[in-house]
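S.K.: Coordinates for the following, if possible.
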Amino acid sequence: MTEKRWIDQGSYDKLQAELKFLTEEKRPEIVRKIDEARQDGDLKENGAYHAARDEQAMNETRIQQLEELLKNCEVGEVPEDDGVVAPGMVVKAKVGPRQMEFLLGLREANDDIALEVYSPEAPLGKALLGAKEGDTVDYATPSGKTLKVKIESVKPYQG
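M.R.: The predicted model follows:
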């Protein structure tokens, strides 16, 4: 069973709008391109036909991704300002020697914000979930190293 992921209303609306554009505008446009290219004759040597089919495959893949994201997200209000790391919170932390500030949330939905976004399912997100301001936790990096993470502040995301 896929776990629900937190997403703010603005990001949810943005993903819904992208899905609507891809299904209602882009999909019919690609079908039209394929039909026009088919009329040009031999499909084996028809570059426009193959390009349109490739575009169709990429569009359908993105539609499936968006449908899955939207089906498995939980639209939420900004979490309570209680200093606990949870989806929807902006975390300032010292990760090993590096100072970081990031949003714990749905990465795909937040490509236009200035903060880095980490998924709660990512190794760093999993390590920090439930920790509090002032805590130090161990984070096992994907390369196998273990880093200490000192959580300096945890505040609700104000998109």
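
S.K.: contacts and neighbour counts: CA atoms only from here.
M.R.: Noted.

S.K.: you'd agree residue 25 is in a helix?
M.R.: Yes. Under DSSP: H, G, I helix; E, B strand; the rest coil, residue 25 falls within a helix.

S.K.: what about it, how many neighbours?
M.R.: When counting by other C-alpha atoms under 10 Å, one arrives at 11 neighbours for residue 25.

S.K.: Let's see this one next, to set against the first:
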Amino acid sequence: MSRVPLTVRGAERLRAELKRLKTEERPRIVAAIAAARAHGDLRENAEYHAAKEQQGLVEARVRDIESKLSNAQIVDVTQLTPGSRVVFGATVRLVALDDGAEACYRIVGEDEADIKNGLLSIGSPIARALVARQVGDTVEVTTPSGQRSYEITDVEYI
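M.R.: Coordinates of the predicted model:
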């Protein structure tokens, strides 16, 4: 299986979620299953079936997070010296050439992406166009809304 890039913050968030699932959610669900079993006949016990379904979802998420962390290549962008190039983990400021709109994105892993908070997935069209470019470069990006042109105005490694 190939290594998946993940920022230090992203890895910390996944570890925190994993810890919460194992230490809080699992015991709560086990208690709910035990309480539902105490009610008797399990064939028609909706509480029991709901708790078992929730247990399955939590266990699937635990396996998913453990798999992602075991296959992660954790990148600490503060330890890189890429100059003014855009790399994974970099924060990039852009200006749209057609309307002058400014945007700021941090290029992160697939699981960390949150466009509303400026976290752009490494697999997105914009991020793929930006990687390996430098301050002052113009990039053409094919987006769902059509072709867009951006100029890279700043790159930070924070």
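
S.K.: With structure 1 overlaid, how far apart is the helix ranked longest in structure 2 on average?
M.R.: The longest helix of structure 2 (DSSP state H) is helix 46-70. Superposing on structure 1 and averaging over aligned pairs (mean C-alpha distance after the TM-score superposition for structure 1), helix 46-70 of structure 2 comes out at 2.2 Å.

S.K.: who does that helix touch, helix- and strand-wise?
M.R.: helix 8-20, helix 26-37 (3 or more C-alpha pairs under 8 Å, 6 or more residues apart in numbering; DSSP states H and E).

S.K.: out of these, nearest to residue 140 of structure 2?
M.R.: Smallest distance to residue 140 of structure 2 across the helices and strands packed on helix 46-70 of structure 2 (C-alpha to C-alpha): 28.2 Å, for helix 8-20.

S.K.: residues making contact with the closest one?
M.R.: Applying C-alpha atoms under 8 Å, 6 or more residues apart in numbering, the contact partners of helix 8-20 of structure 2 are 62, 65, 66, 69, 74, 75, 76, 109, 111, 112.

S.K.: cutoff 6 Å now
M.R.: Residues from elsewhere that reach helix 8-20 of structure 2 (C-alpha atoms under 6 Å, 6 or more residues apart in numbering): 74, 76, 112.

S.K.: If we go by neighbour counts, what in it is buried?
M.R.: 8, 10, 11, 14, 18 (16 or more other C-alpha atoms under 10 Å).

S.K.: any idea how far the second one is from residue 81 of structure 2?
M.R.: In other words, residue 10 of structure 2. To residue 81 of structure 2, residue 10 of structure 2 is 21 Å away according to C-alpha to C-alpha, to the nearest Å.

S.K.: Over to the fourth one?
M.R.: Residue 14 of structure 2 sits 26 Å away from residue 81 of structure 2 when distances are taken as C-alpha to C-alpha.

S.K.: which SS class is the residue of structure 1 most remote from its centre?
M.R.: The C-alpha centroid of structure 1 is most remote from residue 41, which lies 41.2 Å away (C-alpha atoms, centre = their mean). Here residue 41 of structure 1 is coil, with the state taken from three-state DSSP.

S.K.: Just give me the match in structure 2 for it.
M.R.: Under the alignment (TM-score structural alignment), residue 41 of structure 1 pairs with residue 40 of structure 2.

S.K.: next one: residue 139 of structure 1
M.R.: The alignment partner of residue 139 of structure 1 in structure 2, by TM-score structural alignment, is residue 141.

S.K.: right, and its match touches residue 148 too?
M.R.: Yes. Look at residue 141 of structure 2 against residue 148 with C-alpha atoms under 6 Å: they come within range, at 5.2 Å.

S.K.: Which one of those two is surrounded by more residues?
M.R.: It is residue 141, of residue 141 of structure 2 and residue 148, that has more neighbours when counted by other C-alpha under 10 Å, with 17 against 14.

S.K.: rewinding a little: would you mind listing the outside residues contacting the longest helix of structure 2?
M.R.: Contacts of helix 46-70 of structure 2 (C-alpha under 6 Å, 6+ apart): 33, 36.
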